[in-house]
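> Quick check, what structure comes out for this input:
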Amino acid sequence: MRFKDHFSTQAAGYAAHRPTYPGALVDALADAAPARALALDCACGTGQLSVLLADRFEHVVATDASAAQIAHVRPHARVVYSVAPAEQSNLPAASVDLVTVAQAAHWLELPALYADVRRVARPGAILALITYGVLHIDDAALDAVMQRFYGETLGPYWPPERRHVEDGYRTLLFPFPAVAMPELAITQSWGLSDLIGYTETWSAARALETALGRGPILAFQETLAATWGAPDARRTIRWPLSLRAGRV
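Below you'll find the predicted structure:
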């Protein structure tokens, strides 16, 4: 099965600069699951969520179709990583208590994913599609610089699937009885280099660079640095989390 590979070429940056999910997300999912023997993290990237799931589940299987992403995973004694499409986990039937897809469901063939989820899920297992939206910075001037870059400079270069992230996955096909989840967000204290490194992982930034070169990206980075203030200052960055959780 072919997959839309927007991230293999920057797998190292993805591992270094993508934000970490809050522990409250894992707690909510684990509390909803019928047991905590096995979690499956599909399209796991470099394991940002996988290692957190291992805090609450005895075993975690984490799969990604990109060998480059798996080459940069975060190792953990209770996490087994493998290169496999999200839609083909190859796990035994009725073996999984929780299936997660974090920041990736909008790239997947959802009917095929759901067929595999139904096959591997134990009775009452939870499926959670998780996405974080557009970041905001706790400084109005900096946030304005970021929103212009995201919406105006990069706007034409975002893949069409990005609209699903922006609407919190509300319009994605999801044929499972809903399970209520708390309102959550990712919050990080970042320096300037952290934020720039994160924006360099965006698929739209790579598409812009291919089309126009590094000029627009460097101009944004220079404006951001000039607005940042003290070079060693740290800012609070916040991403709203959206979940579609259901019982299989």
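> From here on, just use CA atoms for contacts and neighbour counts.
Will do.
> The protein: strands as residue ranges?
Secondary structure of the chain by DSSP state E: the strands cover 38-42, 59-64, 79-83, 96-102, 121-132, 136-137, 185-190, 235-247.
> Kindly reformat these as a markdown table containing mean neighbour count and distance to Ala30.
Below are these laid out as a markdown table (neighbours: other C-alpha atoms under 10 Å; distance: least, C-alpha to C-alpha, whole Å):
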| stretch | mean neighbour count | distance to Ala30 |
| --- | --- | --- |
| strand 38-42 | 27 | 9 |
| strand 59-64 | 25 | 12 |
| strand 79-83 | 19 | 16 |
| strand 96-102 | 26 | 8 |
| strand 121-132 | 22 | 9 |
| strand 136-137 | 20 | 28 |
| strand 185-190 | 17 | 17 |
| strand 235-247 | 19 | 12 |
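> between the ones you listed, which gets nearest to Gly155?
When those are compared by C-alpha to C-alpha, strand 136-137 sits nearest Gly155, at 16.6 Å.
> residue ranges for the helices of the protein, please.
Here the chain has its helices, by DSSP state H, at 11-17, 23-32, 50-53, 67-70, 110-120, 140-148, 162-166, 192-199, 203-212, 215-228.
> which other residues reach the second one?
Counting by C-alpha atoms under 8 Å, 6 or more residues apart in numbering, helix 23-32 makes contact with 36, 52-53, 56-57, 98, 126, 128, 181-182, 184, all of which sit outside it.
> got the angle for that helix vs strand 38-42?
130 degrees (axes from the mean of the first three to the mean of the last three C-alpha atoms, to 10 degrees).
> So which bits of helix 23-32 are buried?
By neighbour count with 16 or more other C-alpha atoms under 10 Å, helix 23-32 contains the buried residues 25-26, 29-30, 32.
> returning to what we had before: now tabulate the strands of the chain in a markdown table and tack on distance to Pro216.
A markdown table is the format used below for the strands of the chain (distance: least, C-alpha to C-alpha, whole Å):
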| stretch | distance to Pro216 |
| --- | --- |
| strand 38-42 | 34 |
| strand 59-64 | 31 |
| strand 79-83 | 35 |
| strand 96-102 | 29 |
| strand 121-132 | 25 |
| strand 136-137 | 21 |
| strand 185-190 | 23 |
| strand 235-247 | 23 |
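> and Thr201, which of those is closest to it?
strand 121-132 (14.5 Å).
> Please provide the structure for the following sequence as well, for comparison with the first:
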Amino acid sequence: MAIIDNFSGHADLYAQYRIDYPPELYDFLLSITGNRQKAWDCATGNGQVASALSAHFDTVDATDISAQQLEKAVQKPNITYTVCAAEQTPFADRSFDIITVAQALHWFDTDAFHREVRRVAKPGAVLAEWGYGSVQIDPVIDPVFYHFYEVIIGPYWDENRKHVDDRYARISFPFDEVVHQDFTIWRSWDLNRFLNYLRTWSSVQKYIRQHGNDPVLWMADQLKTVWGAGERQIRFPVFLRAGRL
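Coordinates of the predicted model:
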């Protein structure tokens, strides 16, 4: 399977406008993780998960295939960033107490990644994989959003995106003591902030490359009157699965 990199070309946007994850998610991970010496955050992007883990683990190794993303990553003294694929890393056998993957598993060769996880995880380590689904705002804005997501941008999503829509149900998870948890991310955003979040999508960037114009401007036109001048509460549903090695 070829390595897929859909984010290097807009690393600046990604670093500024992608969401982070709720404290409750990290509290749950800490509650099921025994030792807290070494963590690996795979496909770290701009390092937001690595940064959160660094407050609780002695050291964090964070990897991504995109050097451009890592150039924008959060810097902490106990985080080491490495450019490498998820499926083949430079780490020693039995290195990590926890391995995390946030909103990225669907881009991997998951069988190869899980083999690598088994190699580098300590006995009893935790693997946590999570993602988040489509936003929910209100009954007026949501239909406009879903038309954009499914009709205007729909043809420009990679096939892998469907794994997020079905919450990784079709991706095997061959580990023990598997648990599933749901969380919610709430954000208060004005319209400009919301539109720039949409521009971090790989599908939007693909549309721009192919057509030379920005499809998010359609959303801006549709929402400029119904959104209003202030901020809206935006809900992101988060799904997580975790297992023990």
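> May I have the TM-score of the superposed chains?
Remark: TM-score between the superposed chains equals 0.95 [TM-score structural alignment, normalised by the length of structure 2]; 245 aligned residues with a C-alpha RMSD of 1.5 Å.
> follow-up on the earlier one: can you tell me which of the buried residues of helix 23-32 of structure 1 is nearest Val83 of structure 1?
The shortest gap between Val83 of structure 1 and any of the buried residues of helix 23-32 of structure 1 belongs to Val26, at 23.2 Å (C-alpha to C-alpha).
> Tell me the spacing between the closest one and Phe3 of structure 1.
Distance of Val26 of structure 1 to Phe3 of structure 1, given as C-alpha to C-alpha, to the nearest Å: 27 Å.
> One more: Thr153 of structure 1?
Thr153 of structure 1 is 27 Å from Phe3 of structure 1, by C-alpha to C-alpha.
> Looking at these two, which is more packed in?
Applying other C-alpha atoms under 10 Å to Thr153 of structure 1 and Phe3 shows that Thr153 carries more neighbours, namely 17 against 13.
> Please report how far the residue nearest to the more buried one when sequence neighbours are not counted lies from Ala207 of structure 1.
Leaving aside its sequence neighbours, Thr153 of structure 1 sits nearest to Pro216 (C-alpha to C-alpha, 6 or more residues apart in numbering; 7.5 Å). Using C-alpha to C-alpha, we find Pro216 of structure 1 at a distance of 12 Å from Ala207 of structure 1.
> Next: Arg214 of structure 1.
11 Å.
> between those two, who's got more neighbours?
Per other C-alpha under 10 Å, whichever of Arg214 of structure 1 and Ala207 has more neighbours is Ala207, with 17 against 13.
> Surely that one is in contact with Tyr157?
Yes - using C-alpha atoms under 8 Å, Ala207 of structure 1 makes contact with Tyr157 at a distance of 5.9 Å.
> picking up where we left off before, ok, which pair from the contacts of helix 23-32 of structure 1 is furthest apart?
Arg36 and Leu184 (21.6 Å).
> Tell me which of the two has more neighbours.
Arg36 (20 against 16).
> Could you find the closest non-adjacent residue to the more buried one?
Phe57 (4.7 Å).
> Can you give me every residue that contacts that neighbour?
Phe57 of structure 1 makes contact with 30, 36-39, according to C-alpha under 8 Å, 6+ apart.
> next one: Tyr14 of structure 1
7, 45-46, 198, 201 are the contacts of Tyr14 of structure 1 under C-alpha under 8 Å, 6+ apart.
> and of those, the nearest to Ala102 of structure 1?
Nearest member of these to Ala102 of structure 1, counting by C-alpha to C-alpha, is Gly45, at 8.9 Å.
> if I look at the residue nearest to the spatial centre of structure 2, how far off is Gly230 of structure 2?
Ranked by distance to the mean C-alpha position of structure 2 (C-alpha atoms, centre = their mean), the top residue is Gln103 at 2.5 Å. According to C-alpha to C-alpha, Gln103 of structure 2 stands 29 Å off from Gly230 of structure 2.
> Then Phe175 of structure 2?
Separation of Phe175 of structure 2 from Gly230 of structure 2 (C-alpha to C-alpha): 46 Å.
> who's more crowded, the two?
Ranked by neighbour count (other C-alpha under 10 Å), Phe175 of structure 2 and Gly230 place Phe175 first, with 14 against 9.
> does that one really touch Leu245, like I thought?
Yes - using C-alpha under 8 Å, Phe175 of structure 2 is in contact with Leu245, at 6.1 Å.
> ok so, going back, thinking the residue nearest to the centre of structure 2 is in contact with Tyr132, fair?
Yes - counting by C-alpha under 8 Å, Gln103 of structure 2 does reach Tyr132; the two are 6.7 Å apart.
> Pro177 of structure 1 reaches Gly246, doesn't it?
Yes - the pair Pro177 of structure 1 / Gly246 is scored as a contact, 5.1 Å apart, by C-alpha under 8 Å.
> what's the neighbour count on the nearest residue to Ser51 of structure 2 once chain neighbours are set aside?
Nearest residue to Ser51 of structure 2, sequence neighbours excluded (C-alpha to C-alpha, 6+ apart): Val74, at 6.5 Å. Burial of Val74 of structure 2 is recorded as 16 neighbouring residues (other C-alpha under 10 Å).
> quick one: Ser172 of structure 2 from His163 of structure 2, how far?
As for Ser172 of structure 2, its distance to His163 of structure 2 is 11 Å (criterion: C-alpha to C-alpha).
> for Asp111 of structure 2, same thing?
Taking C-alpha to C-alpha, one finds Asp111 of structure 2 at 15 Å from His163 of structure 2.
> check contacts around His76 of structure 1.
His76 of structure 1 touches 51, 54, counting by C-alpha under 8 Å, 6+ apart.
> Then the one 5 residues further on?
Tyr81 of structure 1 sits next to 61-63, 70 when contact means C-alpha under 8 Å, 6+ apart.
> Now tabulate the residues you listed in JSON lines and tack on distance to Ala144 of structure 1.
As requested, the contacts of Tyr81 of structure 1 are exported to JSON lines (distance: C-alpha to C-alpha, whole Å):
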{"residue": "Val61", "distance to Ala144 of structure 1": "40"}
{"residue": "Ala62", "distance to Ala144 of structure 1": "37"}
{"residue": "Thr63", "distance to Ala144 of structure 1": "37"}
{"residue": "Ile70", "distance to Ala144 of structure 1": "35"}
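> For the residues you listed, which ones persist in structure 2?
Compared against structure 2 with both residues aligned by TM-score structural alignment, their matches' C-alpha atoms under 8 Å, these retain 61-63, 70.
> what's the closest of those residues to Arg122 of structure 1?
Of all the kept ones among the contacts of Tyr81 of structure 1, Val61 has the smallest distance to Arg122 of structure 1: 15.0 Å, by C-alpha to C-alpha.
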